[in-house]
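In: coordinates only, sequence not included:
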């Protein structure tokens, strides 16, 4: 029933159990997107895992920082390397980096006998030198040269390990440097030499070789820059030209010429190995210093070349059996005293301080030089007691003053040594007497003039009388000037000097080149004044050439490399103005032959040769001289101690005359005797007699000189 009459929907109770609805047709399902499975967290496994966890975390943190820092450092290194690469000059500008030049000396024939300064033989490249040389350098210094990029981490690590194992610091000793790094050092990392900053080139080079960590870092960056700017062969060419190889040789071309007398392109395996071996310690291993040590080092290099396939077993064996040896010129190490004298006496701007490569032609005769050296060695080995510290010097020159040989001491071959021929001022003794007789003869006095060899005294203020004696302690009475000179008698020499005037004697001696402070009193006649052997020999050359002044010289011609113009036009040397007449000089020469034939110089006689000379021995035998000449050469010899100790039983007519004879016997061996330019004087009807004139009061200024009176 309904209350309102409207039809309502009948109430139906909910079904407790709904019936299954017919399945609806679903649209095809879209393929579900693949979901990435979340990584499973690795759980520490056991106690060990928990213990390693902090270390793993720290490692990840360090690595995160390290690769980022490494990237930044790498970019910085790359930037600086590119900067250095952009600044690199052409290779040709880096080949010769010397701040001073070289001096090459030749003898009178034009043959090279000595080098000084930094030698540079000219530019070479990898293609213009021997393949054996390139292989030897790479095998010795950097076997991975063509494979790395300028630095070798493996080489550095190996060097650090070796240094630590040997108890040094990691950067001390072995450096592990590549050829590129070594070249960077040679270039001083691009810093040029500035004389205002460094006192010398040595200080500059020492600064370039400093091994600090910062320096190593700069070196590595500069090396990479070189690898960017240049090819490997160009870098190697710089190295081959700039490396120092001992004995003043800069570069392998100079070294090949210096040691072997051949160009670098002609080097064989043994020679190449020797030169490459010098790179480790050039001054110590130089073959001119110790040939055996240099050959031993070369043998090691040969082994490296064989191990790396550059030499077969047979080639290596042949190189060891036939080791490299020095050329005759290098082996001789000739005339070091002469060469040093040329360097000191020549123009400073072209010798000691040259910035150019200079060639000097000299007056040296290497045959005569060898004769002098052999004579000195022979006499000291056979006639001087073993262990004697006595020294000697020899000078041989022509009549015009051209020095043909010079030995400045027994230390033959030592460069830079004290030269007793040119640097030692010693009392001359009776070797001074010929200049007294020269003055007398120039005044017209006859060699037959008589002079009284009698005891004579001179009074001294504040002291007793000075009564000089003859060497033999005897007085012979009236003697001729000839006999007085031949027997080197003191009293006649003093009387003659006093008679003609000391000032005239002094002027004649000065004119002949003895320019030292000559004594002011009667002792002038006994040679108490000092001189060098070179000056004394030059003064005797003045007698030989007829009485004209002689200036000893050794430098003939000087030229700059590549320049044909001689720079020697202003050189003043040789024969100068006339000092005594030619007739006086020729009579004096004849008188001096009597010294060798009959007097104190008899030991110097050589069969078939006319020889004129004079001996000299100072007070207490502190100096012994013998100077004499033939028709071609004047030779002077001095013997003494450097500390002025007395010699034992030595006079000028003894060992010095023996050395003179040994020298000249070798020099004259293959020559035809040359007559001396001399005049035999006529005996006058009345020679007169020069009496003793004593009693002079000597000034206090010359009192001290009289304590050094000559004995012979």
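Out: Thanks, I have it. Because the structure is predicted, anything quoted here is derived from the model rather than measured. Residues are numbered from 1 along each chain as shown.
In: Could you use CA atoms for every contact and neighbour count after this?
Out: Fine.
In: and the gap between the closest residue to residue 244 other than its chain neighbours and residue 549?
Out: Using Cα to Cα, 6 or more residues apart in numbering and skipping residues adjacent in sequence, the residue nearest residue 244 is residue 250, 4.7 Å away. To residue 549, residue 250 is 43 Å away according to Cα to Cα, to the nearest Å.
In: So which of these two has more stuff around it?
Out: residue 549 (28 against 24; other Cα atoms under 10 Å).
In: Is the more buried one located within a strand, as I assumed?
Out: Yes: counting by DSSP: H, G, I helix; E, B strand; the rest coil, residue 549 is located in a strand.
In: right, and residue 159 touches residue 174 too?
Out: Yes: counting by Cα atoms under 8 Å, residue 159 touches residue 174, with 5.2 Å between them.
In: Who has more neighbours out of those two?
Out: When residue 159 and residue 174 are compared for neighbours, residue 159 comes out ahead with 20 against 17, by other Cα under 10 Å.
In: Any buried residues in the helix or strand harbouring that one, and which?
Out: Secondary structure assigned from DSSP states H and E places residue 159 in helix 153-165. For helix 153-165, burial by neighbour count (16 or more other Cα atoms under 10 Å) applies to 155-156, 159-160, 162-163.
In: With stretch 509-519 instead?
Out: Residues 509-514, 518-519 are the ones in stretch 509-519 that count as buried (16+ other Cα under 10 Å).
In: now do stretch 472-485
Out: Of the residues in stretch 472-485, those buried by neighbour count under the rule 16+ other Cα under 10 Å are 475, 478-485.
In: need the strands for the stretch 401-550 of the chain, in chain order.
Out: Per DSSP state E, counting those that start in this stretch, the stretch 401-550 of the chain carries strands over the ranges 403-407, 426-427, 450-453, 458-460, 463-466, 477-480, 530-531, 548-551.
In: Between those, which one is closest to residue 619.
Out: Of all the strands of the stretch 401-550 of the chain, it is strand 426-427 that lies closest to residue 619, at 9.1 Å by Cα to Cα.
In: Can you list the neighbours in contact with that closest one?
Out: For strand 426-427, contacts defined as Cα atoms under 8 Å, 6 or more residues apart in numbering pick out 527-532, 618, 623.
In: ok, of those, which one's closest to residue 208?
Out: Nearest to residue 208 out of those is residue 532 (Cα to Cα; 43.3 Å).
In: any idea how far that closest one lies from residue 171?
Out: 53 Å.
In: How about residue 599?
Out: Separation of residue 599 from residue 171 (Cα to Cα) stands at 72 Å.
In: what's around the nearest residue to residue 411 once chain neighbours are set aside, how many residues?
Out: Once flanking residues are discounted, residue 411 sits nearest to residue 417: 7.9 Å by Cα to Cα, 6+ apart. Residue 417 sits with 14 neighbouring residues when counted by other Cα under 10 Å.
In: ok, second structure coming up, stack it against the first:
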């Protein structure tokens, strides 16, 4: 039976199709071409990263015909349309050959020209689906092809076809094919690669052997049969690259500078988004991180992240989410991954204590062993070096990152108040303050590098907090919120910039020292799983995390040896290579800050000039027991749940109430009833103790002074089967 193709083409040429399709212009087709990737640009328009967004097909950017190798152009015309440069859309010689072949049931090249195939690519209703095209489709295809030939040049037809034709699987266009299958730009395709590419047009899903056979036939037609040698093996490798789950080397010509931020920001195919990043800084931060981690491979460390923020605007200038090829989990974004904060939260704790005038930078804190009762048992904090320094000032305790003074300070501030402050600074902690308890002072909470660095930026901005910005088109900056006291923030920043305050733990010369004014803090989480260094100058905030994405502990790595060298290198670059004067101005002293020369009793610390909030200034700092302890109920803790032991007689069971820093004449009030003197236990001068025989239920314990004013209160619960009447205390 004679097939209808030749008759359809003849009708299209003489009479026109029943439903003619308009031929679009070349400029219109090129303009509307949308690659499957989106592009992330830096603040100056430089390309940082291309990120695939459309997962249905793989299309790279449009390439001009002169950027396609001559071998590819020759193979395409020789295989698909030998009379391409002679016909006007319909190859009548091919039509006649196809008709004759249909009559005698012999195989022919086919009558569809490159222009007709392009017509099918430009119109969805002309595109060939699983079945053969209908008669109406064939007529319209021929009509559109002739329209294209009248309005387009031959080179434009060939260029559009090469960018729109599907090759294998998800690969569309010669650019995607060349990059993914051959790892090169289309301009570099050789004869055998071009032959394999063209062979895929007729059989996109053919087996490697069949594709190699077709490609070999093309090579023989072109007079280079020697290229067939080993072609089947090479073809198998090429097609394997096309179906690989990850891009192999050469699959993209775009820089890979910010993959993690690109995944976060880019949303639609063809999108070009200008970010706040600075490309030279992004490169430098990336290189600095990789240099440092390359030198720490023997200490079981492979991952890291860096963020750089402009203090004034909140714009992120660098976002390095991982160490790239050094990491076994390079796709994990270390900038937003939740990790334990370690000692990096201490500045915010001390700021809160100074702000509320419970402590000053000159206050003496006791760095000695302490056991704190919690709902989970005794909490026994330790210093990093397992040693105790005795009485130290707050300035020394923070600068040298001593743990026990921080925990004592949190007892004063309370975990819940500190938790609320951290939430106001944008940490978005998952639990409440009582969940973390006193360990919150030492960074037991999980935080992200982005949130941590932005909180330090709030310190740099005298306590004002605002969200980060990563898009230039976000509009004006969000109005900052005053979260911390400006004067207290200044004092904490001054401590963090004080080399002498760090000397007890870190010495005077270390990776925290810079040639400009800077305030910085390190932190290391439990079991050395996370290592931080975050700090700021008057212009920039830099945060660095190093560790392992798997959570595996590092070996003998501290904040000074792990993250700090990267922090220092990036901070130095920011204030030298970028044209900023090396001597950055020291932050101005707020009007409310008082500077005084102080002296310590018994020369506990050297005399110095210290900063105070109004009304808290002192000249002579004397040792006073309890001076660093706020009046508070130490036990039971808020929300504590206790259970009576059924194996112990009720009359033998007790809960010891304990308050610290109490004035003379203070008393306990439980559920509105004063606990009698008979239940009191002798404690130290500033303690109030009482042994109480518990009964089941929810209780409110209040600490009152001699005048009946409430000093502190907690709610707790006791569970067990004991009659209330048996243990109810006598009324006063």
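Out: The structure has been received and is ready for your questions. What you see is a predicted model; the values in this text were computed from it and never measured.
In: before we move on, the earlier item: export the strands of the stretch 401-550 of structure 1 as a markdown table, with columns for distance to residue 204 of structure 1.
Out: Output for the strands of the stretch 401-550 of structure 1, formatted as a markdown table (distance: least, Cα to Cα, whole Å):
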| stretch | distance to residue 204 of structure 1 |
| --- | --- |
| strand 403-407 | 35 |
| strand 426-427 | 41 |
| strand 450-453 | 68 |
| strand 458-460 | 61 |
| strand 463-466 | 61 |
| strand 477-480 | 68 |
| strand 530-531 | 41 |
| strand 548-551 | 40 |
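In: Out of those, which is closest to residue 317 of structure 1?
Out: strand 403-407 (42.0 Å).
In: can I assume residue 555 of structure 1 is in contact with residue 343?
Out: No: applying Cα under 8 Å, one finds residue 555 of structure 1 not in contact with residue 343, separated by 9.7 Å.
In: who's more crowded, these two?
Out: Taking other Cα under 10 Å, residue 555 of structure 1 and residue 343 do not tie; residue 555 has more neighbours (25 against 19).
In: which residue in structure 2 lines up with that one?
Out: Counting by TM-score structural alignment, residue 555 of structure 1 corresponds to residue 471 in structure 2.
In: about what we covered before: pretty sure the residue nearest to residue 244 of structure 1 sits against residue 256.
Out: No: counting by Cα under 8 Å, residue 250 of structure 1 sits too far from residue 256 to count as a contact (10.4 Å).
In: what residues are shared contacts of these two?
Out: Contact criterion Cα under 8 Å, 6+ apart; residues shared by residue 250 of structure 1 and residue 256: none found.
In: Translate residue 311 of structure 2 into the numbering of structure 1.
Out: Per TM-score structural alignment, residue 311 of structure 2 is aligned with residue 399.
In: Now for that match, how many residues are close by?
Out: Residue 399 of structure 1 has 27 nearby residues by other Cα under 10 Å.
In: ok, and the closest non-adjacent residue to it?
Out: According to Cα to Cα, 6+ apart, the nearest residue to residue 399 of structure 1 is residue 541 (4.9 Å).
In: any idea what that neighbour aligns with in structure 2?
Out: Using TM-score structural alignment, the partner of residue 541 of structure 1 in structure 2 is residue 457.
In: How about residue 366 of structure 1?
Out: In structure 2, residue 366 of structure 1 lands on residue 279 (TM-score structural alignment).
In: tally of neighbours for its match?
Out: Counted with other Cα under 10 Å, residues neighbouring residue 279 of structure 2 total 21.
In: ok, now which ones touch it?
Out: For residue 279 of structure 2, the contacting residues are 42-43, 46, 48, 257, by Cα under 8 Å, 6+ apart.
In: on that earlier part again, can you name the two of the contacts of strand 426-427 of structure 1 that are farthest apart?
Out: Farthest apart among these - using Cα to Cα - are 532 and 618, which lie 14.2 Å from each other.
In: Neighbour count for these two, which is higher?
Out: Taking other Cα under 10 Å, residue 532 of structure 1 and residue 618 do not tie; residue 618 has more neighbours (26 against 20).
In: Quick check: chain neighbours aside, which residue is closest to the counterpart of that one in structure 2?
Out: Mapped onto structure 2 by TM-score structural alignment, residue 618 of structure 1 lines up with residue 525. Distances taken as Cα to Cα, 6+ apart put residue 342 closest to residue 525 of structure 2, at 4.3 Å, once the chain neighbours are dropped.
In: What's the match for that neighbour in structure 1?
Out: Per TM-score structural alignment, residue 342 of structure 2 is aligned with residue 429.
In: burial count for that match?
Out: Counted with other Cα under 10 Å, residues neighbouring residue 429 of structure 1 total 30.
In: try residue 298 of structure 1
Out: Neighbours of residue 298 of structure 1 (other Cα under 10 Å): 28.
In: what's the answer for residue 47 of structure 2, then?
Out: 20.
In: The one 5 residues further on too?
Out: Using other Cα under 10 Å, residue 52 of structure 2 is surrounded by 22 other residues.
In: returning to what we had before: contacts only, for the residue nearest to residue 244 of structure 1.
Out: Neighbouring residues of residue 250 of structure 1 by Cα under 8 Å, 6+ apart: 118-121, 241-244.
In: that older thread, nearest residue to the match of residue 555 of structure 1 in space, ignoring adjacent ones along the chain?
Out: residue 275 (4.4 Å).
In: Could you measure from residue 63 of structure 1 over to residue 77 of structure 1?
Out: Residue 63 of structure 1 is 20 Å from residue 77 of structure 1, by Cα to Cα.
In: Give me the more crowded residue out of the two.
Out: Higher neighbour count among residue 63 of structure 1 and residue 77: residue 77, with 19 against 12, using other Cα under 10 Å.
In: before we move on, back to that, please list only the buried members of the contacts of residue 279 of structure 2.
Out: Listed as buried from those are 42-43, 48, 257; burial here means 16+ other Cα under 10 Å.
In: hang on, residue 396 of structure 1 packs against residue 403?
Out: Yes: if you go by Cα under 8 Å, residue 396 of structure 1 and residue 403 touch, sitting 5.9 Å apart.
In: Out of the buried residues of stretch 472-485 of structure 1, the closest to residue 612 of structure 1 would be?
Out: Residue 612 of structure 1 has its nearest neighbour among the buried residues of stretch 472-485 of structure 1 in residue 485, at 11.6 Å by Cα to Cα.
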